[in-house]
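In: mind folding the following:
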Amino acid sequence: MTVNTLPSADIDLEVLLAHRETIADGVVRLAFRRPGGELLPPWAPGAHVDLLLGPGLVRQYSLCGDPGDRSVLEVAVLREHSGRGGSEFVHDVLRTGDRLRIRGPRNNFPLVSADRYLFLAGGIGITPFVPMIAAADESGAEWELYYGGRTRSSMAFAEDLRQKYGDRVTLWPQDRSGLLDVHGILGTAFEDTAVYCCGPEPLLAVAEQACAQLPGLGLHLERFSPKEITGPSTGFDVELARSGLTLAVPDDRSILEVAEDAGVPVLSSCREGTCGTCETPVLAGVPDHRDSLLTADERAANDTMMICVSRACGRKLVLDL
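Out: Just a heads-up that it's a prediction; the model follows:
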């Protein structure tokens, strides 16, 4: 399954913040509409949008509303006190009636077709699962949600999910129950279950470790922050086929930076290999994948790469830019 998010990356719209409300400790839900009431782009569960909050301040947030309602796009944002300023801007500056631009939606975390799903959410990682669970339930599939958070009051959507779906939703507040028992939960899952996990890095790391020992489970992850990059960075050449340029990429710069300096227009957002905005087709050469997004199969195919962080295994790459 290829990420293939390039077409949606070109959608750039002005939206109006029509409604905002606090839905948990430190979490606000935002509802955006077109100023003229036009329909918003279609999207599917797992999609996110880029909020262009200001110069150099672009952040990605999962859509958590109803894909069938194209009059509104909804996201939920946790205040990150140790973050890079995006969530603080949303909480402290953005107000109902404000206008801003969005890019997307794009979907790097699609809901695959399956008979059984197991959702593991940590904190604000619940947001993409709200529409996913609705879709899984409507399809008639079997599913369970295990949702961990610091405290019950910090867990957005918790009460709504429990009221709507009952015992299929297990709430696991850390102050009462400790950390999610990921190994125990996955150890009782049926083979061929599609496992979806979203949340902080320690949760994702445990899920990866557990599923590596349970090959019958198919694991799907979405990361908020990049994996640690390991290995040396050496220089190489990159040929940009459509632009007719061959550029030298030194060991201390990315393909994205070098392409931008050469005047080649490339969309980008996170610049850390987590959002997929700069995904670029590979025409020749072998990428050194350093993103936190592509699956093992997608990496093995070597037909696409995130040029903000990934590099070359050899001396040259040819890209469709």
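
In: from here on, contacts and neighbour counts on C-alpha atoms
Out: OK.

In: what about the helices in the stretch 151-300 of the chain?
Out: 158-165, 174-177, 182-187, 201-212, 255-261, 296-301 (DSSP state H, counting those that start in this stretch).

In: distance from the chain centre to the second one, please.
Out: Right, the one you point to is helix 174-177. 27 Å (CA atoms, centre = their mean, to the nearest Å).

In: so which elements touch it?
Out: The helices and strands touching helix 174-177, judged by 3 or more CA pairs under 8 Å, 6 or more residues apart in numbering; DSSP states H and E, number zero.

In: who's in contact with that helix?
Out: Residues outside helix 174-177 that contact it (CA atoms under 8 Å, 6 or more residues apart in numbering): 148-151, 180.

In: who's in contact with residue 198?
Out: Residue 198 neighbours (CA under 8 Å, 6+ apart): 120-122, 125-126, 204, 221-223.

In: ChimeraX command to pick out the buried ones of the residues you listed?
Out: Paste this into ChimeraX to select the buried members of the contacts of residue 198, with burial taken from 16 or more other CA atoms under 10 Å:
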select :120,121,122,125,126,204,221,222,223
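
In: another sequence for comparison is provided below:
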Amino acid sequence: MTARRPVADRVDEFVLSSASGEPLPAWSAGSHVDLVAPSGVVRQYSLCPAGAGSYRVVVERRADGRGGSMSVHDDLAVADEAWISVPRNHFALTRALGYVFVAGGIGITPILALIDEARAAGRPWRLLYIGRSRAEMAYADELAAAHPDHVTVHESRVSGRLNLGEALAGLPRGTAVYACGPAAMLDAVADACAPQPAVDSFTERFTAAIADRVPSEEFELSLAMSGVTLTVPEDRTILEALDGAGVVAPSSCREGMCGTCETGVVSGEVDHRDAVLSPAERSENESMMICVSRCTSGRLVLEL
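Out: From the prediction side, this is the model:
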């Protein structure tokens, strides 16, 4: 790590560069990396605009989390080394006539690069940045000062809860709405956009969405490349069943959030339970996140 600074209460910015001095791989707006905290826990962080060849991530210290952010804050210092993955992108900016970005708290991190890309494309855009107080909102003052006609900062402790249904009403056709933040905010964004013609919404979640699903049932799993066939019990995930059978598959978060375990589907109907694939990608039934998603057709064949 080459630099670190606080950017809000309990929120620090970390600049990462290659230990070899070589530029880090190029990335696109909306990308994230896995970072191994000093404690050994792997967490995913969105990439923010940074100098050429470097990465910038922003981490909120969460005492009520699972320990990853606390380890990064407490144990990672300038000049320390940390392992990171190559960037992956499940939140890329689609082509649209205009954009509305909605960020809740630390959800501003992937939005920063998306704003830069929208500006570079010359498309109309605006940002709704929501947080409890300005002191807890990374880059709020900088964004408002740099783009006063495009950025609305909403402090809920001062102004109360923002009605997103009203804030997002009447969007022009061809608008794409990108949102990152707490689940309740993302649900409100989706509800506000759903009835509007030719308005699409895209979200990135901190945790996987909880939805009504069919109960988990046992199913047969076949691996097309290795020829292995096994049973996935109702109380185990595909990834856990593969672990038990000695089959190695890439994984990281094991919560359907990061996309590391995405695996091609040869045949079988998938119950998608991740927060990565879009509705269109799910309907294509060509891949799945094997850490959380399951099979509803009794038999599933994967490209493993």
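
In: for the two chains, what TM-score is obtained?
Out: TM-score for the superposed chains, counting by TM-score structural alignment, normalised by the length of the second structure: 0.96, backed by 303 aligned residues with a CA RMSD of 1.3 Å.

In: quick revisit: include distance to residue 7 of the first structure when you put the helices of the stretch 151-300 of the first structure into CSV, please.
Out: Shown next, in CSV, are the helices of the stretch 151-300 of the first structure (distance: least, CA to CA, whole Å):
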stretch, distance to residue 7 of the first structure
helix 158-165, 33
helix 174-177, 40
helix 182-187, 36
helix 201-212, 29
helix 255-261, 18
helix 296-301, 18
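
In: out of those, which gets nearest to residue 27 of the first structure?
Out: helix 158-165 (12.3 Å; CA to CA).

In: so where is the closest one in the second structure?
Out: Counting by TM-score structural alignment, helix 158-165 of the first structure falls onto residues 140-147 of the second structure.

In: do the same with stretch 176-190 of the first structure
Out: Counting by TM-score structural alignment, stretch 176-190 of the first structure corresponds to residues 158-172.

In: likewise stretch 114-131 of the first structure?
Out: Using TM-score structural alignment, stretch 114-131 of the first structure pairs with 96-113 in the second structure.

In: what residues sit buried inside the matching stretch?
Out: 96, 98-113.

In: residue nearest the middle of the first structure, spatially speaking?
Out: residue 222 (5.1 Å; CA atoms, centre = their mean).

In: so it touches residue 111, yeah?
Out: No - counting by CA atoms under 8 Å, residue 222 of the first structure stays clear of residue 111, with 11.7 Å between them.

In: and residue 55 of the first structure, how many neighbours does it have?
Out: For residue 55 of the first structure, the neighbour count with other CA atoms under 10 Å is 6.

In: my bad, residue 252 of the first structure
Out: Residue 252 of the first structure, neighbours per other CA under 10 Å, totals 8.

In: any idea how far residue 146 of the first structure is from the closest residue to it other than its chain neighbours?
Out: Spatial nearest neighbour of residue 252 of the first structure, chain neighbours left out: residue 233 (7.2 Å); criterion: CA to CA, 6 or more residues apart in numbering. Separation of residue 233 of the first structure from residue 146 of the first structure (CA to CA, to the nearest Å): 39 Å.

In: who's more crowded, these two?
Out: Taking neighbours as other CA under 10 Å, residue 233 of the first structure and residue 146 compare with residue 146 leading, 20 against 17.

In: which element is that one on?
Out: strand 142-149 (DSSP states H and E).

In: okay, that strand sits on what stretch of the second structure?
Out: Going by TM-score structural alignment: strand 142-149 of the first structure matches residues 124-131.

In: quick one: contacts of that stretch?
Out: Contacts of stretch 124-131 of the second structure (CA under 8 Å, 6+ apart): 97-105, 108, 115, 118-119, 137, 140, 150-156, 162.

In: do stretch 50-70 of the second structure as well
Out: 10-18, 22-26, 37, 39, 41-43, 45-49, 72-73, 106, 109.

In: so stretch 307-316 of the first structure matches what in the second structure?
Out: Under TM-score structural alignment, the match for stretch 307-316 of the first structure is residues 290-299.

In: pretty sure residue 188 of the second structure is touching residue 161, no?
Out: No - Residue 188 of the second structure lies out of contact with residue 161 (CA under 8 Å); the separation is 11.9 Å.

In: quick one, what contacts the residue mapped onto residue 30 of the second structure from the first structure?
Out: Under the alignment (TM-score structural alignment), residue 30 of the second structure pairs with residue 46 in the first structure. Residue 46 of the first structure is in contact with 62-63, 107-111, 128-129, 131-132, counting by CA under 8 Å, 6+ apart.

In: again, 7 Å this time
Out: 62, 107, 109-111, 128, 132 (CA atoms under 7 Å, 6 or more residues apart in numbering).
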